[in-house]
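[1] Sharing a model prediction with you, sequence too.
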Amino acid sequence: MRFAFTFDRATEVGLLLAGITRRNSVVLVDDEWFTARFGAWTVRTPLANVAGASTGGPYHWWKAVGVRLSLGDRGLTFGSSTRAGVCVVFHEPVRGLDPWGLVRHPGLTVTVERPDELVACLGGGHRPGDEEVA
């Protein structure tokens, strides 16, 4: 399945300056892989590594727009909108922010269209009380 990112008018120009556009931002889920591409950044992991997912938002723009690293838990955000998103939690932390994989991320928040469908596609299963990444 293919999930496009939701772009807010107010954030789209700023993201364009960072090389992040509608054309190079997508979440793909197939029988084997979860892939999130956001401009030059990509998270790709076997679908079996996805522990769960849940919807969230709305978010503050300074926490959710752009490529963001949470200093609290090393969670990563690929954010194009403040309205809603999906927090994907992994069994094993994944590469994403730096090209060498020195920082690994236990979760990824993505602001896609049809967030409920993405959660359903990933099987939900996000445990109550888990913190969101964004």
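    Everything's here; your move.

[2] drop to CA atoms for contacts and neighbour counts, all remaining ones
    OK.

[3] roughly how far out does the lengthiest strand in the chain sit from the chain middle?
    Longest strand in the chain, counting residues (DSSP state E): strand 85-94. Computed by CA atoms, centre = their mean, to the nearest Å, the chain-centroid distance of strand 85-94 equals 8 Å.

[4] before we go on, here's another structure to hold up against the first:
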Amino acid sequence: MPASAQIFPFAFDRVAGVILPVVGIRPATARVLVDDDLLRVEFGPFRLETPRANITDASVTGPYLWVKVIGAHLSLADRGVTFGTNRDAGVCVRFREPVQAMGVRFGIRHPGATVTVADPAALAAALSSRTGSVDPRQG
């Protein structure tokens, strides 16, 4: 990532701050990086990376059910991936072409990702600067 990359830390609630470090997910290993060309999610042992041109939209979402958001989750309904550290709010990012995130061995590609960063509106706005189709006020 270039020096001009924006970094968005995840917002860990009290419960996530206790549970997730057991699997290597803590504030030092969880962040979203955005630059002119790339979106990268680092979530402990999990990674998602895609060109910005692959992003079709992003919106602020939440609140969520705690059991559906804390940790790394695959949605059985739509194959989306969630990287969650709190139940309050996050950003749902949709992709033109599905991307890999949960590991090569599963072979699953995800049409969208939800990330519970500390400033969801700022991340949605940063993504909108390239796609033009993102509304950071959506929710």
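    Alright, I've got the coordinates. Quick caveat, the model's predicted, so the values are computed rather than measured.

[5] before we move on, back to that, buried residues in the longest strand of structure 1?
    Gly85, Val86, Cys87, Val88, Val89, Phe90, Pro93, Val94 (16 or more other CA atoms under 10 Å).

[6] With structure 2 overlaid, how far apart is it on average?
    Following the fit onto structure 2, the mean deviation recorded for strand 85-94 of structure 1 is 0.3 Å by mean CA distance after the TM-score superposition for structure 1.

[7] So which residues make contact with that strand?
    43-45, 49-58, 101, 104-112, 115, 118-119, 126, 132-134 (CA atoms under 8 Å, 6 or more residues apart in numbering).

[8] Can you pull up the most central residue in structure 2?
    What sits nearest the mean C-alpha location of structure 2, by CA atoms, centre = their mean, is Val115, with 2.8 Å.

[9] That one corresponds to which position in structure 1?
    By TM-score structural alignment, Val115 of structure 2 lines up with Val110 in structure 1.

[10] Thought Gly79 was touching Gly57 of structure 1, still the case?
    No. Applying CA atoms under 8 Å as the test, Gly57 of structure 1 and Gly79 come out as separate, 11.2 Å apart.

[11] Those two: who's more crowded?
    Gly79 (28 against 16; other CA atoms under 10 Å).

[12] I'd assumed Trp62 was in contact with the more buried one.
    No. Gly79 of structure 1 lies out of contact with Trp62 (CA under 8 Å); the separation is 10.1 Å.

[13] Among the contacts of strand 85-94 of structure 1, the buried ones, what's the ChimeraX command?
    To isolate the buried ones among the contacts of strand 85-94 of structure 1 in ChimeraX, judged by 16+ other CA under 10 Å, type:
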select :43,44,45,49,50,51,52,53,54,55,56,57,104,105,106,107,108,109,110,111,112,115,118,119,126,132,133,134
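
[14] Filter the contacts of strand 85-94 of structure 1 down to the ones in helices?
    Using DSSP state H, Pro115, Leu118, Val119 are the members of the contacts of strand 85-94 of structure 1 that sit in helices.
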